[in-house]
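**Student:** Please find the sequence and the predicted model below.
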Amino acid sequence: MRGMANSDTLSQLRLRHYRLLQAISQYGQLSVAADMLSMTQPAASRMLAEIERLVGEPLFRRHPKGMQATASGEVLARRAGWILSGIDEAEAELAAVREGRRGSVRVGAVTGAAVAHVVPAIQALTPEARAAEVHLEVGPSGRLMTGLDAGEFDFTLCRVPSQTDSQMFEILRGHEEDVRFLVRVGHPLLDRGPLTIRDLDGYGWVIMAPGTPLRQGVEDAWLSAGIAPPREILNSASLLVSMAHIRTSDAIAPVAREVGDLICGTGRGAFVELPVTPGLLLSPYHLIRHRSRPISPLAERLLTLVMDGMAKP
């Protein structure tokens, strides 16, 4: 026979060839390898002869107890194992992607929605999709809608700015945002009992920038109560900045109810909600996806979990 074949010759080998090489190497018997591959022994013998013809040299030595790979046969059998293992892994990964158990998903959300709905949905997704890569960006609605339009997110939970062409998007579900007022433990207002908006006048604030729904909601509440909106304001969208500021001052931080519950529950007793009545409701945020842009099965699965969570009372 000729010497070892070049790569052009080896490229003629097919998966069925590699499966037979691996099986013969593993079991050492042509008849057993044929059975494992649901072939007849004559068919397996003809296929092996075809492989050796393509390669240009014998790949197995026949002896009374079975078959033993030659040096070249060991190389091809080992490579066959790698190739077939890679294909099996690719098939498993493809199935995981198709079933929404693998891949990546990008979500944008306003702070309250991220805490209330996206994080619980991610936690519910994790046990069934441990290989999933989830990206969550928290920000203002304008930034999130721009990102959704540009394809940066699979879906968002935010408000739709007035200048947005809403026909481009599918609005799946809405949720009102209930505001809480956070202060440090020992704040002077905590000794006053039930409070109204007017009782909060005269204190400093840490709050989002003008034009954001939370800022607009607070200012409207002040105007409705017949008082001027707060003037001593630290403008910041950062929760860490808000917590740092109110912990060492008498400032007040309005936040979404879910965010307030989280901070008060994990702040080691450093923060508390003011008992303000009536409460303050903001315009609802929505679960939004782009009408013309399909999303992956993983993103569909996470979106469904978010939607299910938003449907709960």
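**Tutor:** Received it, and whenever you're ready, just let me know what you need.

**Student:** hey, let's count contacts and neighbours off CA atoms from now on
**Tutor:** Fine.

**Student:** Burial check on the closest residue in space to residue 273 that isn't next to it in sequence, number of neighbours?
**Tutor:** Excluding its sequence neighbours, the residue lying closest to residue 273 (C-alpha to C-alpha, 6 or more residues apart in numbering) is residue 182, at 4.6 Å. By other C-alpha atoms under 10 Å, the residues close to residue 182 number 27.

**Student:** which ones are touching residue 197?
**Tutor:** 221, 222, 225, 276, 277 (C-alpha atoms under 8 Å, 6 or more residues apart in numbering).

**Student:** swap the cut-off to 7 Å and go again
**Tutor:** Going by C-alpha atoms under 7 Å, 6 or more residues apart in numbering, residue 197 touches 222, 225, 276.

**Student:** dump the residue contacts of the second one.
**Tutor:** The neighbours of residue 225, taking C-alpha under 7 Å, 6+ apart as the test, are 197, 198.

**Student:** and if you look at the last one?
**Tutor:** Listed by C-alpha under 7 Å, 6+ apart, the contact set of residue 276 reads 194, 195, 196, 197.

**Student:** Reformat the contacts of residue 197 as TSV; add secondary structure and distance to residue 240.
**Tutor:** Listed next are those as TSV, based on DSSP: H, G, I helix; E, B strand; the rest coil; distance: C-alpha to C-alpha, whole Å:
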residue	secondary structure	distance to residue 240
222	helix	25
225	coil	30
276	strand	23
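
**Student:** Could you pull out the buried residues of the one helix or strand residue 83 maps to?
**Tutor:** In this assignment (DSSP states H and E), residue 83 forms part of helix 71-98. For helix 71-98, burial by neighbour count (16 or more other C-alpha atoms under 10 Å) applies to 73, 74, 76, 77, 80, 81, 93, 96, 97.

**Student:** how close does the second one get to residue 279?
**Tutor:** When you say that, I think you mean residue 74. 76 Å (C-alpha to C-alpha, to the nearest Å).

**Student:** can you give me the helices in this structure?
**Tutor:** 7-10, 15-27, 30-36, 41-55, 71-98, 111-113, 119-125, 141-149, 213-224, 239-247, 257-266, 297-311 (DSSP state H).

**Student:** Second structure for comparison follows:
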Amino acid sequence: MIPSLDSIFARLRLRQLRLLIELDRCGSLHKAAEAMAISQPGATKALREVEEILGVPLFVRQPSGLVANDAGRCVVRYARLIHSDLGHLRDEMLGIVQGQGGHLAVGSIMGAMPMLVGALGRLRRKQAQLSVEIAENTSANLLEQLDEGRLDLAICRPGVGRNTSDYVFMELAQEPLAVVAHPQHPLASAQALEIGDLSHYRWIVYPANMPMRQALERELNEAGVEVPRYPLETSSTFATFMLLEEDPTLVAVIPSAVAAFAEQRGLLVSLAVRLRALSEPFGVVHRVGSPLSHAAQLLVEELLTP
């Protein structure tokens, strides 16, 4: 039987939560104890105490080491959120004492990165001592990092998450798409193209089931063109640029804002193929019940300012 909230609050200690995080990371009581500078018997005792407080076992022993069970993964996720919130508390208090500063961890999908960089530039001119950690990834991975407390907020699509009601969403923009290639691609100078004209070229695509991949496959299907059988899959902007540089016959779909940035610098060209925007807009996302830090609130203001 799961104990009451008052019982958990009275008995559970922050150091015990830190042990659960280290156990999940290390998979070993010995390594977790080393990370926390405590003895292994002390770590074993602390784990037993947490399991007794919560009334359920949290880890199982497997050949690979200690592995969290379903209950353990749930507790570890909330332990990380609490750890992250305490980090925000310290950073915000430090900012108050020093008059400015703080730390901000923000994630972004590729297409929103130009918007994020612009907003961060404006914010850092006002808060010069602000420390910022930036992660670029898919919406699904960014939502996982939000759930684990690794990010303060993300600019992505909450629709790919397991439960959209877990998130606060503030819409920012639609995401037009562009077909791009190396400046020496055979079709680089063509004035008008249909997507079927690219059927003989190999594609660089986003991973399966991601919105940008689905948008490309929709366009190909509607044009009666076979979906690429052997694409190069990556969610990395840099990898996409490097692959186009290495093989000038490749083509890729990326957000128009990123394409414009790269085209201005001579890294690639946008081919004369019209694609529709993604059906779901992107925006600022953070978890329900996790108040934004002062620095995160300031960034949101910059993002929402026309």
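**Tutor:** All right, it came through fine. Small disclaimer: the values here were computed from a predicted structure and weren't measured.

**Student:** Correct me if wrong: residue 123 of the second structure contacts residue 299.
**Tutor:** Yes - if you go by C-alpha atoms under 7 Å, residue 123 of the second structure and residue 299 touch, sitting 6.5 Å apart.

**Student:** between those two, which one's more packed in?
**Tutor:** residue 299 (23 against 19).

**Student:** Show me what that one aligns to in the first structure.
**Tutor:** Aligned by TM-score structural alignment, residue 299 of the second structure pairs with residue 302 of the first structure.

**Student:** Now do the contacts for its match.
**Tutor:** Per C-alpha under 7 Å, 6+ apart, neighbours of residue 302 of the first structure: 121, 122, 125.

**Student:** Would you mind putting those residues into TSV with distance to residue 136 of the first structure alongside?
**Tutor:** Listed next are those as TSV, based on distance: C-alpha to C-alpha, whole Å:
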residue	distance to residue 136 of the first structure
121	12
122	10
125	14
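
**Student:** Roughly how far does the aligned partner of residue 264 of the second structure in the first structure sit from residue 122 of the first structure?
**Tutor:** Residue pairing (TM-score structural alignment): residue 264 of the second structure is matched to residue 265 of the first structure. Distance, residue 265 of the first structure to residue 122 of the first structure, using C-alpha to C-alpha: 20 Å.

**Student:** just residue 277 of the first structure next, same as before
**Tutor:** For residue 277 of the first structure, the distance to residue 122 of the first structure - C-alpha to C-alpha - is 34 Å.

**Student:** Who has more neighbours out of these two?
**Tutor:** Remark: of residue 277 of the first structure and residue 122, residue 122 carries more neighbours, 18 against 10, as counted by other C-alpha under 10 Å.

**Student:** What does that one correspond to in the second structure?
**Tutor:** By TM-score structural alignment, residue 122 of the first structure lines up with residue 120.

**Student:** Looking at the second structure, name the residue matched to the residue nearest to residue 273 of the first structure.
**Tutor:** Aligned partner of residue 182 of the first structure by TM-score structural alignment: residue 180.

**Student:** What count of nearby residues applies to residue 266 of the first structure?
**Tutor:** Counted with other C-alpha under 10 Å, residue 266 of the first structure comes out at 11.

**Student:** what do you get for residue 294 of the first structure?
**Tutor:** Neighbour tally, residue 294 of the first structure, other C-alpha under 10 Å: 11.

**Student:** Ok, the one 3 residues further on next?
**Tutor:** Residue 297 of the first structure is flanked by 19 other residues according to other C-alpha under 10 Å.

**Student:** Equivalent analysis for residue 42 of the second structure, please.
**Tutor:** 12.

**Student:** Then residue 175 of the second structure?
**Tutor:** So residue 175 of the second structure, with other C-alpha under 10 Å, has 20 neighbours.

**Student:** Verify the contact between it and residue 276 for me.
**Tutor:** No - judged on C-alpha under 7 Å, residue 175 of the second structure makes no contact with residue 276 at a distance of 8.8 Å.

**Student:** quick one: residue 30 of the second structure and residue 42 touch, right?
**Tutor:** No - between residue 30 of the second structure and residue 42 there is no contact under C-alpha under 7 Å: 10.2 Å.

**Student:** thinking again about what came up before, closest to residue 311 of the first structure out of the contacts of residue 302 of the first structure?
**Tutor:** Distance to residue 311 of the first structure, by C-alpha to C-alpha, is smallest for residue 121 among the contacts of residue 302 of the first structure, at 12.5 Å.

**Student:** The closest one - how many residues pack around it?
**Tutor:** Neighbours around residue 121 of the first structure, by other C-alpha under 10 Å: 22.

**Student:** what about it, distance to residue 131 of the first structure?
**Tutor:** 16 Å.

**Student:** Also residue 123 of the first structure?
**Tutor:** Distance from residue 123 of the first structure to residue 131 of the first structure, by C-alpha to C-alpha: 13 Å.

**Student:** Give me the more crowded residue out of these two.
**Tutor:** Relative neighbour count places residue 131 above the other of residue 123 of the first structure and residue 131, with 15 against 12, counting by other C-alpha under 10 Å.

**Student:** what's the closest non-adjacent residue to whatever residue of the second structure lines up with residue 169 of the first structure?
**Tutor:** Residue pairing (TM-score structural alignment): residue 169 of the first structure is matched to residue 167 of the second structure. Excluding its sequence neighbours, the residue lying closest to residue 167 of the second structure (C-alpha to C-alpha, 6+ apart) is residue 287, at 4.4 Å.

**Student:** what do we get in the first structure for the one you found?
**Tutor:** Per TM-score structural alignment, residue 287 of the second structure is aligned with residue 290.

**Student:** and the helices of the first structure, which is most packed in?
**Tutor:** helix 111-113 (a mean of 23; mean count of other C-alpha atoms under 10 Å).

**Student:** post-alignment, it versus the second structure, mean distance?
**Tutor:** In the superposition with the second structure, the average deviation recorded for helix 111-113 of the first structure is 0.9 Å (mean C-alpha distance after the TM-score superposition for the first structure).

**Student:** Could you give the separation of that helix from the chain centroid?
**Tutor:** Here helix 111-113 of the first structure shows a centroid-to-chain-centroid distance of 16 Å under the convention C-alpha atoms, centre = their mean, to the nearest Å.

**Student:** Next: stretch 87-99 of the first structure.
**Tutor:** On C-alpha atoms, centre = their mean, the centre of stretch 87-99 of the first structure falls 18 Å from that of its chain.

**Student:** Okay, strands next: where are they in the second structure?
**Tutor:** 59-62, 65-68, 102-108, 130-136, 153-156, 167-173, 177-181, 203-205, 232-233, 251-255, 269-270, 282-287 (DSSP state E).

**Student:** so can I have a markdown table of those showing distance to residue 212 of the second structure?
**Tutor:** Converted to a markdown table, the strands of the second structure look like this (distance: least, C-alpha to C-alpha, whole Å):
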| stretch | distance to residue 212 of the second structure |
| --- | --- |
| strand 59-62 | 38 |
| strand 65-68 | 34 |
| strand 102-108 | 14 |
| strand 130-136 | 15 |
| strand 153-156 | 12 |
| strand 167-173 | 15 |
| strand 177-181 | 8 |
| strand 203-205 | 8 |
| strand 232-233 | 12 |
| strand 251-255 | 8 |
| strand 269-270 | 16 |
| strand 282-287 | 12 |
